[in-house]
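dropping the sequence and predicted coords here.
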Amino acid sequence: MVTLTKSICWRTVVKSKDINRIGVVIYQKPTSNSCYTERKNNEPPLCSGSNGHSPWYTPLDSCLLLPALSKSGAGNSWPISWPERLNIRSSTSSENSSTWFSQENFDSDTKNWNGLISEVYSSEFAVNWSSIRNVMDMNAGFGGFAASLIDRPLWVMNVVPFDQPDTLPIIFNRGLIGVYHDWCESFNTYPRTYDLLHMSYLLQSLANRCDIIEIAAEIDRILRPGRWFVLQDNIGMIRKMDRVLRSLHYKTAIMRRQFLVARKSFWRPDSTGS
């Protein structure tokens, strides 16, 4: 173990034994790249530029990812303090340099969600926000939906679908929480279900890979009885989901031809299937 930790540049911080005489060792990972570049043997090797950034179904690799450097190149820098970091896109939050990840798109997304929450979600939807404790954003993007709810007494689980742009580093740098997921598979909700599920412009891509009934069943499983599902999408996808949710005895309303607000009932099919 000593040889291995030295080869990956970990520093031994504490080496001791507990009251049961069981050994305890605490290691610290370096914050700069100097140790990696000065190693006599490049073993384990450093990862290439493309290694380590595929979020889903990626085989384990024995290479080392270098720590992200600050602009000065001196090593990792502390993130901007909370809550200022909530509305700032960190320059090191994503290595993708495409225009989709630009500061302009980030700012536009933040402004868009602030406006939608204050002008539409809070005032027009039949949602009792005071009763909501936890929310799941099923297609989180930059995390703008969660950021716009930051002043409310609730928390948001941001989900980045595996086949969408990898924005999870940006979400983390904003001080928010999140995970990757494939919505054609079951989501591990242990130990909780949710008061509100939110899906924005994801249903079309999902429907190309899995059945909309399966998606609705997963939404129904995650959502608490008496709580809400909000879908933002084109009117065609909204009507398809509306029919499925009505068959599950949800109370639904289509708003502005781009929103579906559905409330789950306490209904469950009996033994006859009615």
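Received, thanks.

for the rest of this, base every contact and every neighbour count on C-alpha atoms.
Fine.

looks to me like residue 199 is in a strand.
Yes - under DSSP: H, G, I helix; E, B strand; the rest coil, residue 199 falls within a strand.

which residues are in contact with it?
137-139, 230-232 (Cα atoms under 8 Å, 6 or more residues apart in numbering).

now, which of those lie within strands?
Among these, DSSP state E puts 137, 230-232 in strands.

please indicate which of the residues you listed has the highest neighbour count?
residue 231 (24 neighbours; other Cα atoms under 10 Å).

touching, that one and residue 261? I think so.
Yes - here residue 231 reaches residue 261: they are 6.6 Å apart, a contact under Cα atoms under 8 Å.

below is structure B, check it against A:
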Amino acid sequence: MAGLHLSSILPNPNRRTLAFIFLTALLCLLSYLLGIYQNSRSSLPSPLPAHRAAADCLLRPLPRPPSSAGADLDFLPHHYAATALPPLPDGDLPPIPFCAHNFTDYCPCQDPTRERRFPMHNLEHRERHCPAPDERVRCRIPRPEGYRTPLPWPASRDRAWFANVPSKRLSIAKAEQNWVRVEGNWLVFPGGGTSFSQGVKWYVDQMAKLFPLKSGEVRTVLDIGCGVASFGGHLLDYNILTMSVAPRDVHEAQVQFALERGLPAMLGVLSVHKLPYPSRSFDMVHCARCLIQWAGFDGLYLLEIDRVLRPGGYWVLSGPPIHWKRLYKGWQRKPQDLQAEQNAIEDLARRLCWKKVSEKDTIAVWRKPTNHLHCSKKSKILKSPPFCEGTDLDFAWYKKIELCITPLPKVEVAEDVAGGSLEKWPRRLNAAPPRITAGSIKGITVKTFYQDNQIWNQRVVHYEAYLSSLKEGKYRNIMDMNAGLGGFAAAMSKYPVWVMNVIPADGTNNTLGIIYERGLIGTYMNWCEAFSTYPRTYDLIHADGLLSMYINKCDIVDILLEMDRILRPEGAVIIRDHVDVVVKTKRVAEQLRWQSRIVHSEKGPFHPEKLLIVDNSIAASAN
């Protein structure tokens, strides 16, 4: 070790760069010593403890080192251990062109021209049907004519620019039902809907009288057939986070309207395959006139609802056939058909061991048992469906729904909650989730969970230095493409944002159940395909180690094109990865005409992990 010096760590070091690094380290040392000195002087106020002063110095964005060419920091791959990457061509790469104007609302895996190839039975044609690699388009999705910067939250919940979601079909068809109306250049959302004749606020307030919505017990909700997500929007007043789901149907822009309003939503449908969420994920599932045959297909869809409901969770059904005796004439349905439909639903709920909590007016509420101790004993008497068999019952990516009950974790006594009880919100966010305390995922312990929280708090502080709009409230819809334990979303909870936590379906650890136990929401995804959303629906996209994961599975260009599709025109991206991957990604970002730069992570200049910061608002302000 006697001959070790900086030149052996950094090949061919530039003298100015070495001097810059030395001076930076010296300043941090002086900051540390000054903190010690001030702490020892009672007469002098100490702005920071010594260790905080040093940490502040190290986390502060480094100024650009002196360079005769005035270029960005040199992050050339030869500085670090190489990652196996395809060679990059020399010179500038040509820009990726824009698609034709009819691609403005293109959803690759929910393309109406492709769905015609698939059977309509069970709405299978409405499911994800992604193009084959040779069918993919390699062009950027154009924005609609007259597109404007979306309103900031919370103003966006009540109105949006019509030019951003120019769907005349939905706004005209649903104007009579008070879903949405056009006023000049605005889309206005009054909070009505098919089932909210007296307004969504009245509807939710009535529901709150039937079971606890204010206690923090209910935090995550799945709204099936969500319309424009007014229900989920109002639940935010109760600190309840709703995953609103609807297919791309004749009212094609429902989910697009929801996301334009700043409300969590994604394209989806109850059909042949399981919903892309883990078992025991939602505290409540809601359906308001979602027109699903709950008792049809041998109860297939209600079995799927049972799978995603956590122990003790609530299922809320409003609209037909509930309260049919009074409303059957308005529904233009025969009373005997409605009675038979409700009887079938009640019977299936009993066979699932659900308990009916309440029925008032058009709202009926059932509750799932907290464990299956008694249910397993009564299943033969009730003629219940059999219990499913398998090792990973959480995994639900392109898996078909089975005609069986997803078993809950075993308990010893009837009072126990299967899988462990959850803290009430907001304590739930940072408490160790039961899936971790039970040791269900190898290598993830309570200690690593709390360490992960600390790491992400530090990282988000570091991000703030590069994206000033975080503090200004510019971002609302955020996606974490490789969410891990949900630490990034938890650290972002101090801002008025919501995060779609995505767990790659082909990743090492299936941690999405942990994320839901924290009171957050998310989905499974294979990033070699397109996400189930419309273009221009996310303000900020975060990708930690994602491109390294997929570098030998599919082309980085296709992944970045998908990010470009779902990113709003003035949106931002944070790509966190090995320097070799980041350098390659920077070249593709230039093809997309993104405003991007490579910077150090909070780990400093000597660590191979770097950040690619994309801030397209810079280009917008320049124009």
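Received the coordinates, thanks. Quantities reported herein were computed from a predicted structural model and do not represent experimental measurements.

returning to what we had before: nearest to residue 240 of the first structure among the contacts of residue 199 of the first structure?
Nearest to residue 240 of the first structure out of these is residue 231 (Cα to Cα; 11.4 Å).

show me the strands in the stretch 51-200 of the first structure, by range?
With strands called from DSSP state E, counting those that start in this stretch, the stretch 51-200 of the first structure shows them at 134-137, 155-161, 177-181, 194-200.

out of those, which is closest to residue 226 of the first structure?
Counting by Cα to Cα, residue 226 of the first structure lies closest to strand 194-200 out of the strands of the stretch 51-200 of the first structure; the figure is 8.4 Å.

so where is that closest one in the second structure?
Mapping strand 194-200 of the first structure onto the second structure (TM-score structural alignment) gives residues 538-544.

check stretch 232-249 of the first structure too.
Going by TM-score structural alignment, stretch 232-249 of the first structure lines up with residues 576-593 of the second structure.

give the buried residues for that stretch.
By 16 or more other Cα atoms under 10 Å, the buried positions in stretch 576-593 of the second structure come out as 576-592.

kindly report the same for stretch 27-43 of the first structure.
Using 16+ other Cα under 10 Å as the test for burial, stretch 27-43 of the first structure gives 30, 32-33, 36.

possible to save these as JSON lines with secondary structure and distance to residue 85 of the first structure?
Below are the buried residues of stretch 27-43 of the first structure laid out as JSON lines (DSSP: H, G, I helix; E, B strand; the rest coil; distance: Cα to Cα, whole Å):
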{"residue": "30", "secondary structure": "coil", "distance to residue 85 of the first structure": "24"}
{"residue": "32", "secondary structure": "coil", "distance to residue 85 of the first structure": "23"}
{"residue": "33", "secondary structure": "coil", "distance to residue 85 of the first structure": "25"}
{"residue": "36", "secondary structure": "helix", "distance to residue 85 of the first structure": "30"}
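
and the gap between residue 208 of the first structure and residue 193 of the first structure?
Distance of residue 208 of the first structure to residue 193 of the first structure, computed by Cα to Cα, to the nearest Å: 27 Å.

ah, wrong one, I meant residue 167 of the first structure
Noted for residue 167 of the first structure: a distance of 24 Å to residue 193 of the first structure, by Cα to Cα.

give me the more crowded residue out of those two.
Between residue 167 of the first structure and residue 193, counted using other Cα under 10 Å, residue 167 has the larger neighbour count: 21 against 17.

what's that one aligned with over in the second structure?
Taking TM-score structural alignment, the alignment pairs residue 167 of the first structure with residue 511 from the second structure.

tell me how many other residues surround the counterpart of residue 469 of the second structure in the first structure.
Aligned counterpart of residue 469 of the second structure in the first structure: residue 128 (TM-score structural alignment). By the criterion of other Cα under 10 Å, residue 128 of the first structure has 10 neighbours.

what sits against residue 128 of the first structure?
By Cα under 8 Å, 6+ apart, residue 128 of the first structure has no neighbours at all.

so residue 553 of the second structure makes contact with residue 527?
No - counting by Cα under 8 Å, residue 553 of the second structure stays clear of residue 527, with 9.5 Å between them.

who has more neighbours out of these two?
Comparing residue 553 of the second structure with residue 527 by other Cα under 10 Å, the one with more neighbours is residue 527, at 25 against 11.

aligned partner of that one in the first structure?
Under the alignment by TM-score structural alignment, residue 527 of the second structure pairs with residue 183 in the first structure.

surely residue 329 of the second structure forms part of a helix?
Yes - under three-state DSSP, residue 329 of the second structure falls within a helix.

how about the helices in the first structure?
2-7, 34-37, 103-116, 144-148, 168-173, 203-207, 212-222, 235-247 (DSSP state H).

so which of the ones you listed gets nearest residue 86 of the first structure?
Nearest to residue 86 of the first structure, of the helices of the first structure and by Cα to Cα, is helix 144-148 at 6.7 Å.

the closest one maps to which residues in the second structure?
On the basis of TM-score structural alignment, helix 144-148 of the first structure is assigned to residues 487-491 in the second structure.

what of stretch 79-89 of the first structure?
Using TM-score structural alignment, stretch 79-89 of the first structure lines up with residues 422-432 of the second structure.

got the end-to-end distance for that stretch?
Counting by Cα to Cα, you get 9 Å between the two ends of stretch 422-432 of the second structure.

cool, thanks, signing off.
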